[in-house]
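[1] sharing a model that was predicted from the sequence below.
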Amino acid sequence: GAALVQIPEGAPEAVTWLRGLFLAKLAMQMCKPAGRLSPEALEYCCRLLMQMVDSNGSLHLDRSSLSAAPRTLSLPFDLSRPSDDEWFSSADFKGMLLACTLDTIKMAANASVDCPAANEVLARARVAVDGIWGHTTRELAKVPETLRCRLEECSVALSTVSTASVSQRRPLLHSSKVKPPTVKTFNPKFENEFAKGRDYDPDRAKVEERQLKKELSREKRA
């Protein structure tokens, strides 16, 4: 998480963003078994999407130059490329980077299912995903079908988790309007004419049984 935060907002080298995405995905996968979310990883993915939308960003993505079916990133191989490799400035690389980023955000959404504040946690991610293409018919038509499906799946996952989080909330109530629970009390019974040695058990059969046992024990001792 600390390494992702230290990546500058406008990192000029695309390989730097790729390394950060590798760390973000690794952090999400490590948190997945515990059902937790890495906020630094989610924030980094949002920053990466913003760089693609920004026309002056180092990762600005031209929709018309995207390939129909970008391959999956091979992080060990791709990270070993030199930083000045022309492949990092190609549309294919940016398309693969976008697909991997959307998958990571979707993973973060699924990890936030049980989070009461999922709507607020995923707010920036929803803005980033919804703003990547504008969600207009003309702009979505320029997006390859593979990326369009991933974009829609990611957007649906974010909306579903956020809506479920809000629907489970209950309005706040003032303490004066809530009926306090009744405290159980114990009222001991007092006998005004208490006599030592007398059995006050209401079950007379048990009283007689105890008296017979006492008499029997006295006879045995005698």
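    Nice, thanks for sending it over.
[2] contacts, neighbours, all on C-alpha from now
    Noted.
[3] so what touches the longest helix belonging to the chain?
    When the chain is parsed with DSSP state H, its longest helix is helix 145-167. For helix 145-167, the surrounding residues in contact (Cα atoms under 8 Å, 6 or more residues apart in numbering) are 68-70, 95, 99, 102-103, 105-106, 109-110, 112-120, 122, 125-126, 129-130, 140.
[4] repeat for stretch 65-73
    The set of residues external to stretch 65-73 that reach it, using Cα under 8 Å, 6+ apart, is Ala91, Asp92, Gly95, Met96, Leu97, Cys100, Val143, Pro144, Glu145, Thr146, Leu147.
[5] buried stuff in it?
    The neighbour-count check on stretch 65-73 (16 or more other Cα atoms under 10 Å) flags Leu66, Ser67, Pro70, Leu73 as buried.
[6] how far away is the third one from Ala111?
    From Pro70 over to Ala111 the distance is 26 Å, taken as Cα to Cα, to the nearest Å.
[7] skip the chain neighbours and tell me the closest residue to the residue nearest the centre of the chain.
    Note on the chain: the residue nearest the mean C-alpha position is Ser112, at 1.7 Å, using Cα atoms, centre = their mean. Leaving aside its chain neighbours, Ser112 sits nearest to Ala118 (5.8 Å; criterion: Cα to Cα, 6 or more residues apart in numbering).
[8] one more structure, for comparison:
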Amino acid sequence: MFLRTLLMAATDKKQASELDSQFYHLMELKALRPLLHIRDGVDDINPLNILMVMEMPDDSSFFSSDNFRASALVTIIETLRGFVEIYDGLSSFPEMFLPIATLVLEISRQKHVPDAMKDKFNDVSQLIKEKAEETHTLRRPLQLRKQKPVPIKLVNPKFEENFVKGRDYDPDRERAERKKLRKLVNREAKGAVRELRKDNYFLYEVKQRDKELLEQERAAKYGKAIAFLQEQEHAFKSGQLGKGSGKRKR
């Protein structure tokens, strides 16, 4: 998407395909200006030195020159070639790169583009078309997977004459013995759990009984104390408290 936007900045008009693109709603595409469009002849084409460009001031005249535009376009087309080689094996390669190939071909046909740049642009455009055709030839229409239905395995039942319920008829005696021991262990384990549950229930009842006895004793002591206090209070109010203890000495 970024490379496509840069290439669109090298055209002097918007294509109809770009107007119908699903990305055209983005603000940077609507307000895009032909900043990389070559207007006059180019003296020299050199690879773009990113470090040198970063050190230049923003108002440098180099950014408005055709030499800068040509260097930027050469860097873009070489980067695009690298991406074409990287994503060559994708099944969606034609949908990704064919719109860019059309844009590259349009830029190569501009009037002031140098011949050396035209060759590079045409080579990349042709490379994209060839790889897209290869991908198209390898595509196959979707179809249901052909697979024979797997038949259900049928097993003839085996009947035992003089069958006895609970008896193990496994021909492997060791396996039958292991099953018997495992069954015995499970039965003993269940019995142990049952006995432990009974013991826990018995201990719980004993604790509850002791607790009830303790509560009854505490209630009896409390009742006696309340009765004594009430008796003392009644005697105090009736004036009988301390009566009959003898005459008071003068």
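    Noted; the coordinates are in hand. Quick caveat, the model's predicted, so the values are computed rather than measured.
[9] which residue in structure 2 lines up with Leu48 of structure 1?
    Leu48 of structure 1 maps onto Leu6 of structure 2 when the alignment is built from TM-score structural alignment.
[10] give me the distance between the helix or strand harbouring that match and the centre of its chain.
    When secondary structure is defined using DSSP states H and E, the element that contains Leu6 of structure 2 is helix 2-8. Centroid separation for helix 2-8 of structure 2 versus its chain: 32 Å, with Cα atoms, centre = their mean, to the nearest Å.
[11] check the mean deviation of it from structure 1.
    Averaged over the aligned pairs, helix 2-8 of structure 2 sits 1.5 Å from structure 1 after superposition, using mean Cα distance after the TM-score superposition for structure 1.
[12] where do the helices sit along structure 2?
    Secondary structure of structure 2 by DSSP H: the helices cover 2-8, 16-19, 27-30, 50-55, 66-86, 93-108, 115-138, 173-238.
[13] could those be laid out in JSON lines, adding mean neighbour count and distance to Phe159 of structure 2?
    Converted to JSON lines, these look like this (neighbours: other Cα atoms under 10 Å; distance: least, Cα to Cα, whole Å):
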{"stretch": "helix 2-8", "mean neighbour count": "17", "distance to Phe159 of structure 2": "77"}
{"stretch": "helix 16-19", "mean neighbour count": "12", "distance to Phe159 of structure 2": "78"}
{"stretch": "helix 27-30", "mean neighbour count": "12", "distance to Phe159 of structure 2": "81"}
{"stretch": "helix 50-55", "mean neighbour count": "9", "distance to Phe159 of structure 2": "87"}
{"stretch": "helix 66-86", "mean neighbour count": "18", "distance to Phe159 of structure 2": "67"}
{"stretch": "helix 93-108", "mean neighbour count": "19", "distance to Phe159 of structure 2": "65"}
{"stretch": "helix 115-138", "mean neighbour count": "16", "distance to Phe159 of structure 2": "59"}
{"stretch": "helix 173-238", "mean neighbour count": "12", "distance to Phe159 of structure 2": "18"}
